[in-house]
Structures are given as C-alpha cells and as structure tokens.
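>>> sequence and predicted structure, then a few things I'm wondering about:
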Amino acid sequence: MAGIYIHIPFCRKACHYCNFHFSTLLQNKNAVVQALLKEIEWQKEQLPGQSIHTVYFGGGTPSLLEARELDSILNTLHRHYAIAPDTEFTLEANPDDIDAEHLHNWSVMGINRLSLGVQSFRDQDLQWMNRAHNAGQALRSVELALSSGFSNLTIDLIYGTPGLSDEAWEANVNRAFELGVPHLSCYALTVEPRTALEQMIRKEQMADTDPEQQARQFLQLMDWTAAAGYEHYEISNFARPGWRSRHNSSYWQGIPYLGFGPGAHSFDGKRRRWNVANNALYVRSIEQGTIPFEEEELTPVNRFNEYVMTALRTLEGIDLEKLSRDFGEEALAHTLHEIKKHEDKGLIVSTERSIRLTREGKLYADGIAADLFRE
C-alpha cells in the first residue's frame, strides 16, 4: 500500500511564521493545476502494483481550489492509480473558506477528512499570526464541518506564542473538546529562518519565544488531552480512539508515498525526491516535458537515523525487532547502549520489545533521537 501527497502552493495571505512553499499570486493557480495533472499522469509507474490507501491535499491552502480544479485532480488520480475503496482523502482547509457549498462539493467528490487550520479561537492570537480568518470564523468552521457530516475532522492549534497565557491556552484546548473535535495537531511556535516572524524578532519589533513557556504549555496539553480521552500517538498529534491520521501515520511507519506539485516530496523506501519549490519553474518544466526534481539515495545509516527519529516520536516507539531485522544486530547494540543515560534520567522507558519516550522525555525528543543517530 502507498500514499499520495498533493501540494497546493497558494494562500490568500502570508502568515508571519510560515516557511512552507506558497504564493499569494492566485492568477497562476490554473497553470499550476494543469501542470499538476500532467505530473500525476506521468508518475503513474512509480508505484507499480501498489494500491493507494491515503491521499492528502496540503499546502498552502488547498481549500482555495475551485470545485472544477479539485474534481479534475481527483478524476486524474482515479484514472491512473489503484485507489482503494476505503482510501482516506484529506483536504487542508482554512476557516474562511468553509461554507455549506464547499463542504457539500468536497463530500460529493469523495473528500472524507478535513484538516482545519484554526490555530487559535482568539482574535488577538490570529491577528498576531497574520491569519486570514477571525475567531468567529474559526468557531463556525468547526461547527459547520461537523454538522455537515465531516466527523473525521482535525484542527491545528499553536501554543507558546508570546502573550499566550496558560489560561488562554487552556481555553483554546477546551473549546476544541467542547466542539467534539476527534483529532488535534498542536505545535509549539517555531521561528523559522527567512520568515517574517524571524525578521521582526531580529529587528526587535516582536518578542521572541520563551522555551519555558512552550515546555510548560506542552506538558499541560498532554495532561488535558489524556484526561479528555485522547491518545497522544505522536509528539504533536492527539486523537480519540479510532481517529488517528492514517496518512501521517504512514509517514512515521516509512510507507512509500508520491508527492505531486511544486515543493512536494516523495519516498519509495530507499530514495527521497523533491520537486522544485518554484511555481513558475515547475510549470515551465512540465510544459517542456520534464518533472523538475532532485533526489537522493538513502544509505543504510540514513534510513536507520530516519527510522529512529520518526519512531521515537510515536506512542509505540522504536520497535526493537524491526530495528534488528532491518538494520542488524550492531545497530540494535548501538541503540541499547546509547539509551542508558536517558533511561537513568527518566526520559526513556525500554522493554524487550520497544523504546519509548516518557512524558518528560517528549520535551527532548529531537535531542534524544540525535544521540541515537549513527554516523
């Protein structure tokens, strides 16, 4: 089985913190979609004999697609790939795009999971982030999506922003609980290079993030979601039983996927490839009959390090049998040796079958993974 990721590189507005590839020049959208359709067709031999179990429209803002554009993409996928009957079709959407007509069209086309970029239910947070929607739209988008039959719904929330008190953070999370949202993706604000946020902080026009605040609010989040019955199944993801993201779970399990569109990534188990993150160059190359991408062959060490990094972030942790089977006894011995100092600090718990992060260990996930890497 395999997955498909489709990158829609357009947004109405540039959020201060975002470093994903996108453009606010919407007049180029049709040209990108036409090029995307060709790429989807040309890549059909990349997953021979494999059925597609997840399709994910990310961005950017996929909800900016017109109904005919989204329909043409979905029809092209069905024509050229073996789409399983129970495939999870996820569409990322902004609250300001949510209305009855859009929801009806998406449902009819086969979209069965929505990811709403809520980020916060507070106007002051949304204005600080430079989001295109307001708090009222955030609330109404969730209510309308759920009442329209999109029970498989996730929302994004951001914590650790300057000025976000613990009480305000709790109110945001509680609002999601009250609405009955079955899945949450929650991220600490990250100051990425070359973003508007990074520039404003550097010029002292905006306060920097506070690591202590972010750690505290992450610990609070873990306590609140556990009490509300959510599984903390990946560092940033929380789901009521049965509502995990199948697409993202496939990433963490190393399942192959194809990425289409400018800036999209693909993985076949041994190689990674990524399309050029430039809309004009992407369109021009496709028009000339070439898919503009780069790729790298992953060495056994690369694959080991990627497995450790992703698996350690999940609820199940590192599977020691899989690690031994896929990477050898030497890799297993290395891992068991390197975890000792983290076990002694109470950051890792290990059994005969797995290595998992403790509650406190999740605060240091990236650093612990780096300690386990091989060179």
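Arrived safely, thanks for sending.

>>> could you use CA atoms for every contact and neighbour count after this?
OK.

>>> can you give me the strands for the stretch 151-300 of the chain?
Along the stretch 151-300 of the chain, the stretches classed as strands by DSSP state E, counting those that start in this stretch are 153-159, 183-188, 231-234, 237-239, 257-260, 265-267, 271-275, 293-297.

>>> for the second one, name the packing helices and strands.
Yep, that's strand 183-188 we're talking about. Contact here means 3 or more CA pairs under 8 Å, 6 or more residues apart in numbering; DSSP states H and E; on that basis strand 183-188 packs against strand 153-159, strand 237-239.

>>> A further structure is provided below for comparison with the first:
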Amino acid sequence: MAGLYIHIPFCKKKCAYCDFFSVANLNYTDEFLKAIVSELVLQKSYLENESINTIYFGGGTPSVLKPNELHSILNTIYSVFKIDLKTEITLEANPDDLSKSYLNELQNIGINRLSIGVQSFNDSDLQLMKRRHTSEQARQVIHNAREAGFKNISVDLIYGLPNMLLSDWEKNIDILLNMDIQHISAYHLTIEPNTVFKKLYDNNKIPLPTDDESIEQFKLLIEKTKQYQFIHYEISNFAKDGYLSLHNSNYWKKVKYLGAGPSAHSYNLTSRQWNISSLKKYLSEISKGNIPFEIEKLSTTDKYNDYIVTSLRTMWGINLKTIEKEFGKLYFDFILREKNLFVKNNLLVKNNDTLILSEEGKFLSDQIIRALLYI
C-alpha cells in the first residue's frame, strides 16, 4: 500500500501563524490544474504500481477549489494509479468554504474524510490568527458536514496561543468533544520565520504561555479526550476507534508516498524528494515536461533517525528488533545504551522489544527524540 498527497497552494489570505507554502492569489488556478494532472502522469511509475489506500488534499487551502476541479484531479488519479476500493480520501478545508451545497458535492465526487481547520472556537483568537471564519460558522459547518453524510470528520485546534488561559483552552476542547467528531489534531503554536506572528513576537506584541502553562494545556487535552474514548495515537493526534488517520499513519509507519504540487514531498523508502516551493517555477517546468525537485538519497543513519523521529511520536513506539535487523549493530547498541536514562526516569516504557513514551515522556518528547538520534 502507498499514499498520495496533493498540495493545493492557494489561499484567499495568509494566516498569521502559517509557514506552509501557499500563495494568496487564485489567478493561476486553471494553469495549476493542468500542471498537477501532468505531474501525476509524469510520476505514474514512482510508486512502482503499489496500490494507493490514501489520497490527501492539503495546502494551502484545498477547499478554495470547486468540486468539479477536485473531481478532475481525482479522475486523473484513478486513471493513472491503482486505487484501493476502500481508499481514504481527505480534503483539508476552511469552515467558511463549506456551504451545504459544497459539502453535498464533495460527497458526490468521493471525498470521504474532512479535515476542518477550525483552530479555535474563540472569535478573538480567530481574528488574531487572521482566520476567515467565526466560531459560530465553525460549529454550524461541523453540524452541516454530519448532515451531509460525512462519517469521518477531523478538526484542527491550536493551543499555546497568545494570552490563552487554561480555561480558554478547556472551553475549546469541551465544545469540540460535544460535537460528535471522529478525529482531533491539536498542535501547540510554533512561532515560524517569515510569519505575522514572528514579527509580532519579535516586537513583544504577543505574550505567549510559559512552558509550564503549555504543559498544563497539553495535559488537559489528553485527560479530556481520554474521557471521551479518543485514542491518543500520536503526540498531536487523537481518534475514535476505527478512525485513525490512514494518511498520517502511513507517514509514521514508513509507507511509500508520492507528493504532487509545489513544495510537496515524496518518499520511496530509499530516498526523499521535494518539489520546488515556487508556483511560477513549478508551472513553468511542468509545462516543459520536467518535475522541478531536489532529492536526497538516504544513508543508514538517515533511515535510523527518520524511524526514531516518526515512530517514537506514536502509540506503537520503536521496536528494538526492527532497529537491529534494518539498521545494524551500531544503531542497536546505541539505542540500548541511550534509552537507559529515560527508562530509569519513567519517561520511556520498555515492553518486551518495544519502547514507547510514558505519559510524562509525552511532555518531553522532543528532547527524548533528540537524545536518541544518531549524530
């Protein structure tokens, strides 16, 4: 099995925190649609005829495309690749794009999973983040999506926002948990370079929570979602039983994936590559029959480090036998030695040949992962 990611680079406007590649200009939509179809055809052999079980439209804002435009991309995918009958097909969407008619059309073209970028149910937060929707719109859209027949709905939230109190975050979680959704992705705010938030932060105009406050917000998230029978299957992801994101799980389980569109990444077990982060250059090169990308051949150290970074963030953890078999004695001896301090301090739990983060370890996951990388 393999995955397919389609990067839709368009946004109506840039959010204050976002550093993903996007352009706030829809004038190139027609040209882009031709290019993405061409790239998919050019890349038809990349996955070596493996069956695709997950298709993910990310961005940018994929929901700025019309349903017939998304359908044209899907038609190409089905004609070029071998698609599993039960393929998970996800569309990232902004709440204000999801009218009732749009939701119904998405159902008709085969989109079976929505990832809705709510981020907050507090209008002040939404305005600060330069989001296009209101809290009431977000609530209504989730309701409308269920009414339209979507049975697999994921919602994104952000915590650690400027001036966010624990009580503010609790209100966000409580609202969401009472809306009958299947999946939650909750991310701590990161101040990224070249964003509005970075400028505000550098000029001391947005006060951020302390580390202790951020940890309390994360702990509350874990406690609340557990009460509602959500499975905490990756540091930032929570799902009801049977609704783990197949697309994300493929990333974490070292499954091949192809990325199409500007800035999209691909991985085939032996190398990773990424398309150029420029829409104009992407369109120009594709029109000439070229895919503008850079490639990195993966050394054994790269593969080991990738395995640590992706696997330790999940509930499945890292398997010591896998490390010994796939990467060799050097890395096996290294992990056996370096794990001891974290096991002793109850930050890692050893269960037979598996190492997973303890509840306390989850709060220090970045530090633990860094310590286990082979540099």
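Thanks, I have the structure now. Note that the structure is a prediction, hence the values are computed from the model and not measured.

>>> can you pull the TM-score for these?
The TM-score (TM-score structural alignment, normalised by the length of the first structure) is 0.98; 375 aligned residues with a CA RMSD of 1.0 Å.

>>> mind listing what the closest residue to His265 of the second structure other than its chain neighbours touches?
Setting aside the residues directly before and after it, His265 of the second structure is nearest to Trp274 in space (CA to CA, 6 or more residues apart in numbering), at 4.2 Å. Residues in contact with Trp274 of the second structure (CA atoms under 8 Å, 6 or more residues apart in numbering) are Gly259, Ser263, Ala264, His265, Ser266, Phe293, Glu294, Ile295.

>>> any of these buried? List them.
Applying 16 or more other CA atoms under 10 Å to these, the neighbour count classes Gly259, Ser263, Ala264, His265, Ser266, Phe293 as buried.

>>> closest to the centroid, which residue in the first structure?
Relative to the mean C-alpha position of the first structure, the nearest C-alpha, by CA atoms, centre = their mean, is the one of Asn248, at 6.6 Å.

>>> residues in contact with that one?
With CA under 8 Å, 6+ apart as the criterion, no residue contacts Asn248 of the first structure.

>>> how about Ile36 of the second structure?
Ile36 of the second structure makes contact with Ile73, Ala260, Gly261, according to CA under 8 Å, 6+ apart.

>>> my understanding was that the first one contacts Val37; is that so?
Yes: the pair formed by Ile73 of the second structure and Val37 meets the contact definition of CA atoms under 8 Å, at 6.4 Å.

>>> these two: which is more packed in?
Neighbour tally, Ile73 of the second structure and Val37, criterion other CA atoms under 10 Å: the higher count belongs to Val37, 20 against 16.

>>> mind telling me what element that one is part of?
The secondary structure element spanning Val37 of the second structure is helix 29-42 (assigned by DSSP states H and E).

>>> which residues touch the helix or strand following that helix?
Taking DSSP H and E as the definition, the helix or strand that follows helix 29-42 of the second structure towards the C-terminus is strand 52-59. Around strand 52-59 of the second structure, the neighbours that count as contacts under CA under 8 Å, 6+ apart are 1-10, 20-22, 81-92, 246-247.

>>> return a PyMOL selection command for the buried portion of the residues you listed.
Typed into PyMOL, the line below selects the buried ones among these, using 16+ other CA under 10 Å:
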select buried, resi 1+2+3+4+5+6+7+8+9+10+21+22+81+82+83+87+88+89+90+91+92+246+247
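
>>> make CSV out of the buried ones among the contacts of Trp274 of the second structure and add distance to Phe334 of the second structure.
Listed next are those as CSV, based on distance: CA to CA, whole Å:
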residue, distance to Phe334 of the second structure
Gly259, 33
Ser263, 34
Ala264, 33
His265, 29
Ser266, 29
Phe293, 34
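
>>> hang on, Tyr228 of the second structure packs against Leu177?
Yes: the criterion here is CA under 8 Å, and Tyr228 of the second structure meets it with Leu177 at 7.2 Å.

>>> the two - which one has more neighbours?
When neighbours are counted by other CA under 10 Å, Tyr228 of the second structure and Leu177 differ, and Leu177 comes out ahead with 18 against 12.

>>> rewinding a little: and the furthest pair within the buried ones among the contacts of Trp274 of the second structure?
Set against one another by CA to CA, those have their most distant pair in Gly259 and Phe293, with a gap of 10.9 Å.

>>> off-centre distance for the longest strand seen in the second structure?
As far as residue count goes, and with DSSP state E defining each element, the longest strand of the second structure is strand 83-93. Taking the mean C-alpha point of strand 83-93 of the second structure and that of its whole chain, the gap between them comes to 14 Å (CA atoms, centre = their mean, to the nearest Å).

>>> what does stretch 165-173 of the first structure contact?
Outside stretch 165-173 of the first structure, the residues that touch it by CA under 8 Å, 6+ apart are Ser120, Phe121, Arg122, Tyr159, Gln217, Leu221.

>>> since we're on Asn108 of the second structure, how many residues are nearby?
Asn108 of the second structure is flanked by 12 other residues according to other CA under 10 Å.
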